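In: here is a sequence together with a model predicted from it:
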Amino acid sequence: MFIQSDPKRKLREWQDYTLIMPAVSVGNVGQLAVDLLISTLWMERVGHIHHESILPLVGNDPFAHEDFNDCKLVTSCDVYESIEHKVVVIQQRAPFVRGKMALFRKWLKEWIINKSFKKLVILTSSRSEERLDIQIQGDQLRFLASQCMEETKTCQMLRSAPLNWLDLERRNTPEELQNGSEKPNYIYVPGGGIAKSLLEECGKDMPVVVLLMFCSEGDNSQDAIFLASRLNQWLDLVDMKPKKREDGQIIKPLPGWKIPLSWRHLFGARVDQTLFH
């Protein structure tokens, strides 16, 4: 269930809002990209999702300012809101309980429909070692769209300049290969978490876009920045254009993404050098 941070406030209405959520996937790229959105847009935490399918977690606020001392906590699945941009973000910080993912998909679909979201955007990643030959060079970003989204002009815009997004290449199943099929239809997203199954679950009833990057495990902060930037080119959430005077001189530099303080701890503390004396 969704639990509001302030139960005294009126239940939120998110009609015509865009819902963005990450999949717990290889390199945590989607989750890191969502971190950037929350931090840069100064999104308000409006509640959390408590569901039996997600492992419990509690921790310090990853977006707290180093000069503040408000002692906020976060859970395994928090919900953030930006009224200005009409965007709601789900940040999932813990994986699913084995065998329980389908329960969460069913609940989430009902919640999205109940809240009347305009569209769902899923950020995920896929194992780079599983790429096709055609995917090894060039743009490492791909997208998938639901049938509801394909019926709008949005997909045509995504495929056209200046975005130039590429559709994820389909593959043949083993049965299709045996039958000599020349038209692959299978969607293959290894390491992509809930993204594919959620697209299939929700795609029949609402506009859904899955945006993914090919990557490997490691320091995936740059992958996250790239993914968030490509998403921003479409949704235009963060003004990335420098401000100029009439003579062309820049008066306000490119703002860029606000990196959360929690990213300083991605790899833990440095080794105490006195150990080697």
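Out: Cool, the structure landed.

In: only C-alpha atoms from now on, for both contacts and neighbour counts.
Out: Will do.

In: leaving out sequence neighbours, find the closest residue to residue 257.
Out: Spatial nearest neighbour of residue 257, chain neighbours left out: residue 40 (5.8 Å); criterion: CA to CA, 6 or more residues apart in numbering.

In: and the comparison structure, right after this:
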Amino acid sequence: MVPLSAGGMFVPCGSSAPPDFEGFTLLLPAVSVGNVGQLAVDLVISTFDMLKVGYFYTDCLVPMVGNNPYATAEENSTDLSINAEVYSLPSKKIVVLQIRSPFVKNKYRSFCHTLLSWVKSSKCAKVILLSSSHAYQRDDQQLHGTPLRYLLTPAIQKIVGDLMQRLNWKEMEKIPAYPGVNDTEMVLHIPGGGITKLLFSESCTNGIQMAVLLKFCSEGDNIPDALALVNYLNEWLQLIKSEQNRDATTTCLQWKIPHSWRLLFGSGLPPALF
């Protein structure tokens, strides 16, 4: 076990030694509107059949246990999964922390500190946080163009800032702190974004290389939002190659939908009701 602050620790699967994440990119979701980040992370884990290497043991998340969401056969369908698990893809130097339950009230800050101390102790190169924000709370400038945005901490800005410019990505706009009263003081506002803003500002303060990728969305069927967000991530990391459709007008990315998504809206109405 690798002890951290009081808020949690990484526990490797079985009795094996902790895996080495030095130089890896850590990918994780903010538990935010429409669960878009979590669904996008699901697609990455499922597509690459990532290996579960451990758990993130924490008292900051609501306890949860369920069946294996990425079951591919009868044998692994009964594996249990919990609220925070760690998956690894050494071939692409990616480690994923999937979070499956909401935060316990007033435990946001404790979780952020725990997570960032783990990032430092495991020597991860950078962190990418996948998030979302309420579409209906956009200000006027955010209504134009793409619904996708990014944020970079100063530590990562030096390294990938130019690339974001070349990709023609839009940085998350700041809005006036006191609209109509004082329009000079600008602040970051991410309504519905869960821990996004806190984790980002803590990473800025601690010199951590973090990028936030987010999408404006509404609650509902958020599968298209998750696909848009994971495609956005792929523009940067080039995890999978895009394939041209036969008519060559659209590019198609082959993400593998996990088994558990069949029950995303419940299991249907029991016939006995009628």
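Out: Arrived safely, thanks for sending. Here the structure is a predicted model, which means the values were calculated and not measured.

In: any idea how far the residue nearest to residue 257 of structure 1 lies from residue 51 of structure 1?
Out: 28 Å (CA to CA, to the nearest Å).

In: what do you get for residue 122 of structure 1?
Out: 19 Å.

In: for those two, indicate the residue with more neighbours.
Out: Comparing residue 122 of structure 1 with residue 51 by other CA atoms under 10 Å, the one with more neighbours is residue 122, at 23 against 17.

In: structure 2: which residue goes with the more buried one?
Out: Mapped onto structure 2 by TM-score structural alignment, residue 122 of structure 1 lines up with residue 129.

In: the helix or strand hosting residue 123 of structure 1 vs structure 2, average distance?
Out: Element membership of residue 123 of structure 1 [criterion: DSSP states H and E] is strand 119-127. Aligned to structure 2 and superposed, strand 119-127 of structure 1 gives a mean residue distance of 0.3 Å (mean CA distance after the TM-score superposition for structure 1).

In: quick one: that strand to chain centroid distance?
Out: Centroid separation between strand 119-127 of structure 1 and its chain, computed with CA atoms, centre = their mean, to the nearest Å, is 5 Å.

In: quick one: contacts of that strand?
Out: 16-31, 33, 189-193, 195, 206-216 (CA atoms under 8 Å, 6 or more residues apart in numbering).

In: buried only: go through these for me.
Out: 17-31, 33, 189-193, 195, 206-216 (16 or more other CA atoms under 10 Å).

In: before we move on, the earlier item: wait, doesn't the residue nearest to residue 257 of structure 1 sit right on residue 261?
Out: No: taking contacts as CA atoms under 8 Å, residue 40 of structure 1 lies outside contact range of residue 261: 11.8 Å.

In: between the two, which is the more surrounded one?
Out: A count of neighbours by other CA under 10 Å puts residue 40 above the other of residue 40 of structure 1 and residue 261, at 18 against 14.

In: with adjacent residues omitted, what lies nearest to the alignment partner in structure 2 of residue 145 of structure 1?
Out: Matched across to structure 2, residue 145 of structure 1 falls on residue 152, judged by TM-score structural alignment. Spatial nearest neighbour of residue 152 of structure 2, chain neighbours left out: residue 211 (4.7 Å); criterion: CA to CA, 6+ apart.

In: coming back round to it: just the ones in helices from the contacts of strand 119-127 of structure 1, please.
Out: 29-31, 33, 195 (DSSP state H).

In: what's the closest of these to residue 132 of structure 1?
Out: Residue 132 of structure 1 lies nearest to residue 195 out of those, by CA to CA, at 19.5 Å.

In: distance-wise, check the closest residue to the closest one other than its chain neighbours relative to residue 276 of structure 1.
Out: Residue nearest to residue 195 of structure 1 in three dimensions, not counting chain neighbours: residue 23, with 5.8 Å by CA to CA, 6+ apart. Distance of residue 23 of structure 1 to residue 276 of structure 1, given as CA to CA: 41 Å.

In: and what of residue 156 of structure 1?
Out: Distance from residue 156 of structure 1 to residue 276 of structure 1, by CA to CA: 59 Å.
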